[in-house]
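Chemist: predicted structure and sequence below. I'll ask about it afterward.
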Amino acid sequence: MNFTKFLNMLRIKKSISIDLGTANILIYDKQKRKVVLNEPSVVALDKKTGKVIAVGKDARQMLGKTPDSILAIKPLKEGVIADLDVTRQMLNEFIGKIYGASLFKPEVMICVPLEVSSVERKALFDAVSGAKKVYIIEEGRAAIIGSGIDISKPNGNMVVDIGGGSTDIAILSLNEVIASKSIKIAGNTFDDDIVKYIKNKYSLLIGDRAAERVKKTLGTAIKKDNPETMEVKGLNLLIGSPDSITISENEIYEAIENSLYKIVNATKDVLEKCPPELASDILDNGIVMTGGGSLIHNFTDLLEKETKVKVFLSDNPLDSVVLGGGLAFDNTKLLHTLQMKEN
């Protein structure tokens, strides 16, 4: 490589958006204009040395199956960092996987739940200490931007973003959050609900991954006249050996109904805080749903029925947060409203 080319490489500006999710980590490269990484938020560590053995998909395969010498953990809980050192190692591994040993110090946009404490924000800044600049944007703001909605205008828009660890609900106008609420009820809660339901009703113990498969296949927010069914395998607690059952959509509805309505009621709470001058905008524009939890069958129908406001699913429900974080780099006025740290 000649010296001129080397200097040109050093001048390249790199901007990445990170959706630091409880279930998955997504990274969007602004220059490439695409999501360059989507991996589970899981790390496998050597217990003795603390060294990272695997991250992402490889580490997720080890959950519940590791020997005593290996620890497979999720360093993020309810959308925030539970273990800073492991989160930092995980991010370094992911970024190294994409870009290799790079001389670039990127600008980083971290997408976080609406209600994170100052201590949690500091942990987020510290987790990407190798970046040139670090911005923090609320997931609700990022999700609605990533859904293709222009929030820079004096017009009210509303989003319900159901992630893995938290649900963020917000009304936005002129780049700002006008009213919001964040609750610790989301996709992982649905998984826990399913595990408990099957254990209590059938004395069958299933793992988190099995519960997630059931949720994705049978999860519904409205009871069905002709419900679909699937086979579920686990450990029969009565006989102490592997067993299987057949479970239906309506049973999964029963399992997650309470959590569904907690999200519905939180949405109603935010609507009650809506300033009168924006209420008509929300009626006209509707509510956009994003995040993996929004993919529960008929959830948009349930929310629309309960709020009396039209509800629609984002075109990119799984990627809307990280896409919005990337698009935020192009909004100068928005950047000025975000908390930022320069290294």
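Modeler: Everything's here; your move.

Chemist: going forward, measure contacts and count neighbours with C-alpha atoms only.
Modeler: OK.

Chemist: D281 falls within a helix, correct?
Modeler: Yes. Assessed with DSSP: H, G, I helix; E, B strand; the rest coil, D281 lies in a helix.

Chemist: list the contacts of the closest residue to it other than its chain neighbours.
Modeler: Of all residues not flanking D281 in the chain, G156 sits nearest, at 5.2 Å (CA to CA, 6 or more residues apart in numbering). Contacts of G156 were listed using CA atoms under 8 Å, 6 or more residues apart in numbering, and they are I171, L172, S173, L278, A279, D281, I282, N285.

Chemist: for this protein, longest helix please?
Modeler: Using DSSP state H, we find that the single longest helix of the chain is helix 249-272.

Chemist: coming back round to it: ok, now how distant is the residue nearest to D281 from V86?
Modeler: Distance, G156 to V86, by CA to CA, to the nearest Å: 39 Å.

Chemist: now do N258
Modeler: For N258 relative to V86 (CA to CA), the value is 33 Å.

Chemist: who has more neighbours, the two?
Modeler: Neighbour totals were compared for N258 and V86, and V86 leads with 23 against 13 (other CA atoms under 10 Å).

Chemist: put this next to the first one:
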Amino acid sequence: MFASSELGIDLGTMNVRLFSQTKGLLFDEPAAIAYNRQADKLMAIGQKAKQMIGKAPAHVEVTYPLRNGVIADFDQAKALLQQVFKQSSRQLGLSFKKPSIVMSVPFHATSVERRSFYEIAKHCGAKHIHFIEEPVAAAIGADLPVGEPVANVIVHLGAGKTEAAIISFGGVVACQSLRIGGNQLDEDIMQYVRQRYNLLIGEQTAEQVKIEIGSAPGTSLTQPMTIHGRDFVTGFLKAVSLDPAEVQQAIKESLLQIAEAIRSVLEECPAELSGDIIDRGIVLTGGGALLHGIEQWLSATLHVPVHVAPNPAEAVAIGTGKALQAIPKRLSTAL
């Protein structure tokens, strides 16, 4: 069996991560699943499935079972998690036996949405299932002192959503959730390129643009990037040189909405904790924390220090793996 009977799961909109406190990160790949509808069989998950997007035949369906942090397709999410368990077990050369699972869920997840996570974990063979709110898991993964009577402000910039929370004494004092994340920034880029250059590009191209030359306002990147797509007027293939300033403008509105959500959380902060925020600032987690200049821009916009967690993309997964020892009182079994 696994060396540790306790496993942490971050089943996110775009990535799925499996974490063991004794073995570390066991699985970290895109939460994509490729299904052959003709043969009625699963073809691939993770990175292999993601590489098929926009390239596979019509009978091969490539999807992400989660949307905005919650399960959109139960059967596909179940198949995805089952394969994650199998691959992780095979990779370690160990047989899989019923573990105790700590699974992160959005802070504002409904009881129905939590039930879906619970049922999927049960179908995959989990013996005990505990939930931990995603902002709390991110804070633990970022090594913040969540159990102490101080304000820990965590902003998780995920693919499908952004969650900004103030945590103290192991609990969430205030939280704002916004269905804007990395996926929306990709969509903003696709829309800008379509309107400005009559060019159709795919999701993966937009994501690569965001990673390479995407930036927060005030950041001065200068190296342009050449992208390829199809002219939706002529139908011909063409290349366009995209300037970082254009990308910055394309995603600016979404970033402003994220900043406003964070500001709303700070306004809810109790007076006794406000001094901690001024001293300790805000910690960013999630893939969005890697956007060029996001740290400096948010600090200047919100007038508080902003820091990026040591492993921002993995913070939630790491936090779930540590959760049982860190704050057992905040964990809850489903329904």
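Modeler: Everything's here; your move. Keep in mind that what you see is a predicted model, and the values were worked out from it rather than measured.

Chemist: how close does the residue nearest to D281 of the first structure get to A127 of the first structure?
Modeler: 34 Å.

Chemist: next: M62 of the first structure.
Modeler: Separation of M62 of the first structure from A127 of the first structure (CA to CA) stands at 24 Å.

Chemist: save the contacts of G156 of the first structure as JSON lines, and put in distance to A210 of the first structure too.
Modeler: Formatted as JSON lines, those follow (distance: CA to CA, whole Å):
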{"residue": "I171", "distance to A210 of the first structure": "35"}
{"residue": "L172", "distance to A210 of the first structure": "37"}
{"residue": "S173", "distance to A210 of the first structure": "40"}
{"residue": "L278", "distance to A210 of the first structure": "43"}
{"residue": "A279", "distance to A210 of the first structure": "41"}
{"residue": "D281", "distance to A210 of the first structure": "41"}
{"residue": "I282", "distance to A210 of the first structure": "38"}
{"residue": "N285", "distance to A210 of the first structure": "37"}
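
Chemist: just the buried ones from those, in PyMOL syntax?
Modeler: To isolate the buried ones among these in PyMOL, judged by 16 or more other CA atoms under 10 Å, type:
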select buried, resi 171+172+173+278+279+282+285
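
Chemist: work out for me the element the residue lying farthest from the centre of the second structure sits within.
Modeler: In terms of distance from the mean C-alpha position of the second structure, T234 ranks first, at 36.9 Å (CA atoms, centre = their mean). Counting by DSSP states H and E, there is no helix or strand that carries T234 of the second structure.

Chemist: and it, what's its match in the first structure?
Modeler: Taking TM-score structural alignment, T234 of the second structure has I239 as its aligned residue in the first structure.

Chemist: and if you look at P328 of the second structure?
Modeler: Using TM-score structural alignment, the partner of P328 of the second structure in the first structure is L335.

Chemist: that match belongs to a helix, doesn't it?
Modeler: Yes. Assessed by three-state DSSP, L335 of the first structure belongs to a helix.

Chemist: make sure it is actually in contact with G325.
Modeler: No. Judged on CA atoms under 8 Å, L335 of the first structure makes no contact with G325 at a distance of 10.5 Å.

Chemist: okay, these two: which has more neighbours?
Modeler: Neighbour count, other CA under 10 Å: between L335 of the first structure and G325, G325 has more, with 32 against 17.

Chemist: name the residues of the helix or strand hosting the more buried one that are buried.
Modeler: In this assignment (DSSP H and E), G325 of the first structure forms part of helix 320-327. Within helix 320-327 of the first structure, the residues scored as buried using 16+ other CA under 10 Å are S320, V321, V322, L323, G324, G325, G326, L327.

Chemist: ditto for stretch 55-70 of the first structure
Modeler: Across stretch 55-70 of the first structure, burial judged by 16+ other CA under 10 Å covers V55, G56, A59, R60, Q61, M62, L63, I70.

Chemist: could you find the closest non-adjacent residue to the aligned residue in the second structure for the last one?
Modeler: Right, I70 of the first structure. Aligning on TM-score structural alignment places I70 of the first structure opposite V60 in the second structure. Here the nearest residue to V60 of the second structure in space, its sequence neighbours aside, is N36; by CA to CA, 6+ apart that works out to 4.6 Å.

Chemist: how many neighbours does A259 of the second structure have?
Modeler: A259 of the second structure: 17 neighbours (other CA under 10 Å).

Chemist: if I look at it, how far off is Q83 of the second structure?
Modeler: 37 Å.

Chemist: and for L11 of the second structure?
Modeler: Separation of L11 of the second structure from Q83 of the second structure (CA to CA) stands at 13 Å.

Chemist: ok, these two, which is more surrounded?
Modeler: More crowded of L11 of the second structure and Q83, by other CA under 10 Å: L11, with 26 against 17.

Chemist: counterpart of the more buried one in the first structure?
Modeler: Superposed on the first structure with TM-score structural alignment, L11 of the second structure falls opposite L20.

Chemist: how about the contacts made by its match?
Modeler: Residues near L20 of the first structure by CA under 8 Å, 6+ apart: L26, G79, V80, I110, C111, V112.

Chemist: tell me which two of these sit farthest apart.
Modeler: Distances among the contacts of L20 of the first structure were taken as CA to CA; the most separated pair is L26 and V80, at 14.6 Å.

Chemist: where exactly do the helices run in the stretch 101-250 of the second structure?
Modeler: For the stretch 101-250 of the second structure, applying DSSP state H, counting those that start in this stretch gives helices covering 111-123, 134-141, 182-197, 203-213, 244-267.

Chemist: stretch 263-278 of the second structure corresponds to what range in the first structure?
Modeler: Aligned by TM-score structural alignment, stretch 263-278 of the second structure corresponds to residues 268-283 of the first structure.

Chemist: and stretch 198-205 of the second structure, by the same measure?
Modeler: The aligned range for stretch 198-205 of the second structure is 203-210, by TM-score structural alignment.

Chemist: any idea how far the matching stretch is from the chain center?
Modeler: Centroid separation for stretch 203-210 of the first structure versus its chain: 22 Å, with CA atoms, centre = their mean, to the nearest Å.

Chemist: stretch 70-80 of the second structure now?
Modeler: Its chain's C-alpha centre and that of stretch 70-80 of the second structure lie 16 Å apart, by CA atoms, centre = their mean.

Chemist: kindly report the same for stretch 210-223 of the first structure.
Modeler: Using CA atoms, centre = their mean, the offset of stretch 210-223 of the first structure from its chain centre is 18 Å.

Chemist: what does F104 of the first structure align to in the second structure?
Modeler: F104 of the first structure maps onto K97 in the second structure, by TM-score structural alignment.

Chemist: my guess is its match meets M1, correct?
Modeler: Yes. If you go by CA under 8 Å, K97 of the second structure and M1 touch, sitting 5.4 Å apart.
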